[in-house]
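S.K.: Make a model of this:
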Amino acid sequence: MSDTNLTIRELRRRFADKSLSPLEYWLALEHHIAAWEPSIMALYLYDPEAARAQAKASTARWAKGRPLGALDGIPVTLKELIATKGQPVPFGTKAVELKPAEADAPAAARLREDGAVIFAKTTCPDYGMLSSGLSSFHPLSRNPWNITQNPGGSSAGAAGAAAAGYGPLHIGTDIGGSVRLPAGWTGIFGYKPSHGRIPADPYYVGRCLGPMTRRVEDAAFSMATLSRPDWRDGTSLPPNDFNWMDLDIDMSGMKIGLMLDAGCGLAVDDEIGDAVEAAAKGFEKAGATIISVQPVLTRAMLDGLDSFWRARLWSEIADLDEERRDSILPYIGDWAKAGADVSGVDAVRGFNQTIEMRRSCGQLFTTVDALLSPTNPIISYPAEWASPINDPAKPFEHIAFTVPWNMSEQPAASINCGFSRSGMPIGLQIVGPRFDDMRVLRLSKAFEDWTGGVSAWPRPPVT
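M.R.: This next block holds a predicted model:
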């Protein structure tokens, strides 16, 4: 087969009618990955032989009409921060001792239960604390749209893999924008659900897992599997009875906020602001009332979070021997060392700013039913940079539109809303009320239907 760009539902239909087997699809995808991977370096622990064995077993199950679950035979990657039994979790850094994980993390366990073909992990920067494909452990990951440019992060490899068409489903993590930011920079759909909707282990304030896909439908389809509760996540939400594929929506009477100023951080490039405003007109045409809204984030909130996160990471690396600590990417190591000077009182004050974010977001959503904003404030930046401004003294100037919704635990997505004059993707962020995951998915699907989604994805470089 030549077309590897099939949706999950298309694959399931063809597996069921036996016009395509999971093994045949995997072998075609394996060839496609081989053409791309030397250029973008999105994968870690890529194991095509193991994938062939998984796909062969799935083919036998489909032949008998007995697939294990909804994702049986579907190729999937997991960000390397998500543990898979028997494989190391390097956290993107040379500083970590490589030990086999004792168990699958919840997302990996759910995918295996459903028969998914887990063929690789995807790259991330040191400790997942950069929006970049730069890492002291992994090779430099690059953006498929232009390999001189950064894919963003910290779910860098997952975004690159999705944009390059390494199958329909890739799972990332997001504590301040790490699913949505790279989704915006690579033109894919990145979904951060309500906190606890997809169980995480370890779980932490603001930390979510989310699907990264080319199409909204694929992300929605995966949620039935990924959202099954797991006792290891103390914030895991109760079982849901959503029909995740019920994606129709009537926007008549909806009040949708439009936020073009994040309140602090990097200024929004004109091309991005224009694209987001144009996108808002589509929602207005569909019957929603668009309301210009003020920022939810302040400088004090972002700086407080910076202090808290520095102290948090320093607490994790302070006991490393000097050689291991010095092996951390200098940008991250230098940033974290400042955490040694954050007092306990100041760390608590910093953490309290996450509560202030939550209050601010909650107040806004007493006046609107959903929110639109840019995902990223700038178009792109060099692949070799650690962040969009490459300044460790100001590491979070690019997350001002995304991080509030982690702390408020609200669902949020990034979807492509156009391209810059330089040919790079532009992301639209769609945010919904806490727990109303379906609203975000439905609004995203409606927007994708109006625009037709990305019609021409990048092709592998000619070698």
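
S.K.: only C-alpha atoms for contact and neighbour calcs from this point on.
M.R.: OK.

S.K.: For burial, what's the neighbour tally of G423?
M.R.: The tally of other residues near G423 (other CA atoms under 10 Å) stands at 11.

S.K.: actually G65, not the one I wrote
M.R.: Neighbours of G65 under the rule other CA under 10 Å: 12.

S.K.: and it, what is it in contact with?
M.R.: A16 (CA atoms under 8 Å, 6 or more residues apart in numbering).

S.K.: which residue ranges form the helices in the stretch 301-450 of the chain?
M.R.: 322-326, 330-337, 344-364, 403-407, 437-451 (DSSP state H, counting those that start in this stretch).

S.K.: In CSV: those helices, plus distance to I272.
M.R.: Output for those, formatted as CSV (distance: least, CA to CA, whole Å):
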stretch, distance to I272
helix 322-326, 38
helix 330-337, 28
helix 344-364, 23
helix 403-407, 18
helix 437-451, 16
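
S.K.: now, of those, which is deepest in the fold?
M.R.: helix 403-407 (a mean of 25; mean count of other CA atoms under 10 Å).

S.K.: Can you give the distance of that one from its chain's centre?
M.R.: Computed by CA atoms, centre = their mean, to the nearest Å, the chain-centroid distance of helix 403-407 equals 14 Å.

S.K.: Counting by contacts, list what that helix packs against.
M.R.: The contact analysis (3 or more CA pairs under 8 Å, 6 or more residues apart in numbering; DSSP states H and E) places helix 403-407 against helix 344-364.

S.K.: what sits against the residue nearest the centre of the chain?
M.R.: Computing the C-alpha centroid of the chain and ranking residues by CA atoms, centre = their mean puts V179 first, at 1.8 Å. Taking CA under 8 Å, 6+ apart, we find V179 in contact with 153-155, 159, 172-173, 190-192, 210, 212.

S.K.: One more, please, to line up against the first structure:
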Amino acid sequence: MEHSMSAQSSESLCHLNATDLVAGYRRGDFSPVEVLDAVLSRTERLNPRFNMFFHIAQESARQEALVSERRWKEGQPLGLLDGVPVSIKDSIAMKGAPMQVGSRALRKIVSAQDAPPAARLREAGAVLFAKTTMPDHGMFGSGVSTAFGVTRNPWNPAFNTGGSSSGAGAALAAGLGALSVGTDIAGSVRFPASLCGLASLKPTHGLVPHLPVVAVREAGPMARSARDLAAMLHVLAGTDKRDYGSFPALAAGVPGWREPKGLRVGLLLDVGYGNKAEPAVVAAVRNAAETLARAGAQVEEMSALLNVDVLVPLAQMSATTMLARFEAMSQEQRDLSYLPLLEFAERARRLTALDYQAAIQAVDVAKAEVVRATAAYDYVLAPVVNKVNWAAESNAPDDDDIYRLTSYCGMFNQTGQPVGCVCAGFDERGLPIGMQIIGQRFDDRGVMQLAEQYEALRGFDMQWPECQ
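M.R.: Below you'll find the model as predicted:
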């Protein structure tokens, strides 16, 4: 395999999706080494401006690419992602790479082993080339971090990437790696997918093992197309004995491919609490619903999801978790911690044990109502966030109450339902607008199928930013 790509064609390799890369490897059009070199060269040019990565595993990635190239030459690839460059979120352990969870208060610890997502990718031959930036402790839906600074959106660097998988979103939009793994506890693979024009999946809880185990957090694939999500989920899913909550991967072919025709689709524009979506967001999601209706789906607009402000008890629970984390730190670490997060955690100090139990109960009641309200539909379409975007340096559109950013997303972590995100359009500034596709538990493949079908029907092709 000759390594003679021109500078222009080398740069174009960075914009190929994972499925296109694998097809090219199979034909012998280019090699994993050529692709990695192109990605590393583009990373060197763009990372200082957009701040996607805090660690580049250049030497180990090059070795992985060389071994992958040999497998392809011998006609013995390991799987669907052999030779595909993939980045990993800061909070996911990757052997030999540092982990800081976005906080300057925590020293960089070099991971001694791979967490399950990194392990599954490595076993499939993927080339793990970088760790992505994130906000402190993953507690903000933005790209602002005390450890790494501000991560900027390749569509327009004045705007936010969303978070907490902020570096992953920026990297994919900029053509730095075909795939990335994020994590999601209240929208953290969906916010950056929405703000950066990507596809992502928050899987059914337990389908993708992760450490440490958190009852409402999932590791999820992020990509430039819904088709790539399916290949990545196939690799990530399955039992890992280190995660006691993980279950076997869903059986191949279940469910079978379903066309939009006849699907029962709910259109959820009002969750009943938080800030309602602005007109541009509503218009994009409504237009997507109409697109699926023209393809034969039975679309019905839903009433408000809940009649209580569930963000209040959810915030109480999260604040309590963060307060306990800060109490375990030294005073020096607390002094280095992000002040808005410290202030958020301090809300929990005046809560009693009975208050905390009441918050848990209120969320449990809301979970049952969400499951009931969505049970009549195969899938539900909804906004990801109430705003198209906001300033790169801000934690949220409304800095006075950052938790309200999760209004459209958070409850589906609580119920464990799979949720895909796809780009549903752009506003007048050319900024992407994402849409959630919410499915029933264990129907992850169905969610991804509908996402892929919608991408084929939506009437526009993604013209990714050149980032000159």
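
S.K.: Got a TM-score for the pair?
M.R.: Overlay of the two chains. TM-score (TM-score structural alignment, normalised by the length of structure 1): 0.95; 458 aligned residues with a CA RMSD of 1.6 Å.

S.K.: Output the contacts of V179 of structure 1 in a markdown table; the columns should cover distance to G265 of structure 1.
M.R.: Shown next, in a markdown table, are these (distance: CA to CA, whole Å):
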| residue | distance to G265 of structure 1 |
| --- | --- |
| G153 | 17 |
| S154 | 18 |
| S155 | 21 |
| A159 | 23 |
| G172 | 24 |
| T173 | 22 |
| G190 | 22 |
| Y191 | 23 |
| K192 | 21 |
| G210 | 25 |
| M212 | 25 |
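
S.K.: Just the ones in helices from these, please.
M.R.: Counting by DSSP state H, the contacts of V179 of structure 1 place A159 in helices.

S.K.: so which of the contacts of V179 of structure 1 is the most crowded?
M.R.: When neighbours are taken as other CA under 10 Å, the top entry among the contacts of V179 of structure 1 is A159 (42 neighbours).

S.K.: so what corresponds to it in structure 2?
M.R.: Superposed on structure 2 with TM-score structural alignment, A159 of structure 1 falls opposite G169.

S.K.: Does that match touch A199 like I think?
M.R.: No. In this structure, G169 of structure 2 is not within contact of A199 by CA atoms under 8 Å, at 9.7 Å.

S.K.: mind listing what the aligned partner of G434 of structure 2 in structure 1 touches?
M.R.: Taking TM-score structural alignment, G434 of structure 2 has G427 as its aligned residue in structure 1. With contact taken as CA under 8 Å, 6+ apart, G427 of structure 1 is in contact with 183-185, 187, 272, 374-376, 414-418.

S.K.: Relative to R358 of structure 1, which of these is nearest.
M.R.: Nearest to R358 of structure 1, judged by CA to CA, of those is T375 at 18.7 Å.

S.K.: related to what we said a few turns ago, the counterpart of the residue nearest to the centre of structure 1 in structure 2 and T161 of structure 2, how far apart?
M.R.: Under the alignment (TM-score structural alignment), V179 of structure 1 maps onto V189 of structure 2. In this view, V189 of structure 2 and T161 of structure 2 are 11 Å apart by CA to CA, to the nearest Å.

S.K.: Also V385 of structure 2?
M.R.: 12 Å.

S.K.: Tell me, how many residues neighbour the residue lying closest to N17 of structure 2 once chain neighbours are set aside?
M.R.: Closest residue to N17 of structure 2 apart from its sequence neighbours, by CA to CA, 6 or more residues apart in numbering: A178 at 5.4 Å. A178 of structure 2 has 29 neighbouring residues, counting by other CA under 10 Å.

S.K.: counterpart of A178 of structure 2 in structure 1?
M.R.: Using TM-score structural alignment, A178 of structure 2 lines up with P168 in structure 1.

S.K.: May I ask you to confirm that its match is in contact with I8?
M.R.: Yes. If you go by CA under 8 Å, P168 of structure 1 and I8 touch, sitting 6.4 Å apart.

S.K.: Now do the shared contacts for those two.
M.R.: 74, 218.

S.K.: Contacts only, for the nearest residue to M301 of structure 1 once chain neighbours are set aside.
M.R.: Spatial nearest neighbour of M301 of structure 1, chain neighbours left out: Q353 (5.0 Å); criterion: CA to CA, 6+ apart. Contact analysis of Q353 of structure 1 by CA under 8 Å, 6+ apart lists 300-302, 304-305.

S.K.: can you give me the strands in the stretch 151-300 of structure 1?
M.R.: For the stretch 151-300 of structure 1, strands defined by DSSP state E, counting those that start in this stretch occupy the ranges 169-174, 189-192, 208-213, 255-258, 289-292.

S.K.: Can you say which of these is packed in most?
M.R.: Buried most deeply of these, by mean count of other CA under 10 Å, is strand 189-192, with a mean of 34.

S.K.: So which elements touch it?
M.R.: Packed next to strand 189-192 of structure 1, using 3+ CA pairs under 8 Å, 6+ apart, are helix 180-186, strand 208-213, helix 216-226, strand 412-419.

S.K.: Tell me where the stretch 51-200 of structure 1 has helices.
M.R.: Using DSSP H, counting those that start in this stretch, helices in the stretch 51-200 of structure 1 cover 106-113, 156-163, 180-186.
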